[in-house]
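**Student:** the following block contains a protein sequence and its predicted model.
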Amino acid sequence: MSKTDLQRFGARVRAEREGLGISQEELADRAGLHRTYLGGVERGERNLGVLNLIKIARALHVDPSALLVDFSERKRR
C-alpha cells in the first residue's frame, strides 16, 4: 500500500466513525486498540495488519470489505 492508499483507507475509517457519531477514543476502546494507534490509522501513518482491520470493522459494525471498497474498484493496469 502506498502512502496515498493508507491516507484513503484512513479517511474511510474516519468517515465511518464520524457517521456513527463516536470519538476516536470510543472507537479505539470498542476495537481494543490504543487511541493514538487509531489516530495514526486515520491519518494514513499506520500500515495495519488484517487482525486490526477486522477489529476496527467490527467496532464500526461494517464488513471489513466495506473499508476496502475504494481499492477494489480501482482499474487494473
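**Tutor:** Thanks, I have the structure now.

**Student:** contacts, neighbours, all on C-alpha from now
**Tutor:** Fine.

**Student:** mind jotting down where the helices sit in this protein?
**Tutor:** 3-20, 24-31, 35-42, 50-60, 69-72 (DSSP state H).

**Student:** ok, and here's another one to check against it:
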Amino acid sequence: MHLRNNLKMYRARENINQQEMGKMVGVSRQTISAIERGDYSPSVTLALEIAYYFKVPLEEIFYLEED
C-alpha cells in the first residue's frame, strides 16, 4: 500500500502555489512538491494541518492505495 494524495488538486482549487502552501503550513516549497509527487510522506501533524487549511477531512486529501 502506498500513500497517495490530492494536494495538487486542492491547491489548484484555491489558486495557491507550492511556495504559498508551504508558508501556510510551515514547510518549504520543496516539501510540498515532494508530497505531491509521492516522494515524501508527511507527518501526521503536517497532513492534519494541510487538511485543516482546506477545511476538509484528512482522507479527502490523503489516502492509501494498493499496488
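**Tutor:** Received it, and whenever you're ready, just let me know what you need. Predicted, not measured: the structure shown is a model, and the values here were computed from it.

**Student:** what's the counterpart of K23 of structure 2 in structure 1?
**Tutor:** In structure 1, K23 of structure 2 lines up with D29, judged by TM-score structural alignment.

**Student:** any idea what sits nearest its match, other than its immediate chain neighbours?
**Tutor:** With sequence-adjacent residues excluded and distances taken as C-alpha to C-alpha, 6 or more residues apart in numbering, D29 of structure 1 is closest to R35, at 7.6 Å.

**Student:** same thing with P57 of structure 2?
**Tutor:** Computed as C-alpha to C-alpha, 6+ apart, the closest residue to P57 of structure 2 that is not its neighbour in sequence is A51, at 6.1 Å.

**Student:** repeat for S33 of structure 2
**Tutor:** Q18 (6.7 Å).

**Student:** my guess is the one you found meets G26, correct?
**Tutor:** No. If you go by C-alpha atoms under 8 Å, Q18 of structure 2 and G26 don't touch, sitting 11.7 Å apart.

**Student:** the more surrounded of the two?
**Tutor:** More crowded of Q18 of structure 2 and G26, by other C-alpha atoms under 10 Å: Q18, with 20 against 12.

**Student:** my read is that S33 of structure 2 contacts N17, right?
**Tutor:** No. S33 of structure 2 is beyond contact range of N17, at 10.0 Å (criterion: C-alpha under 8 Å).
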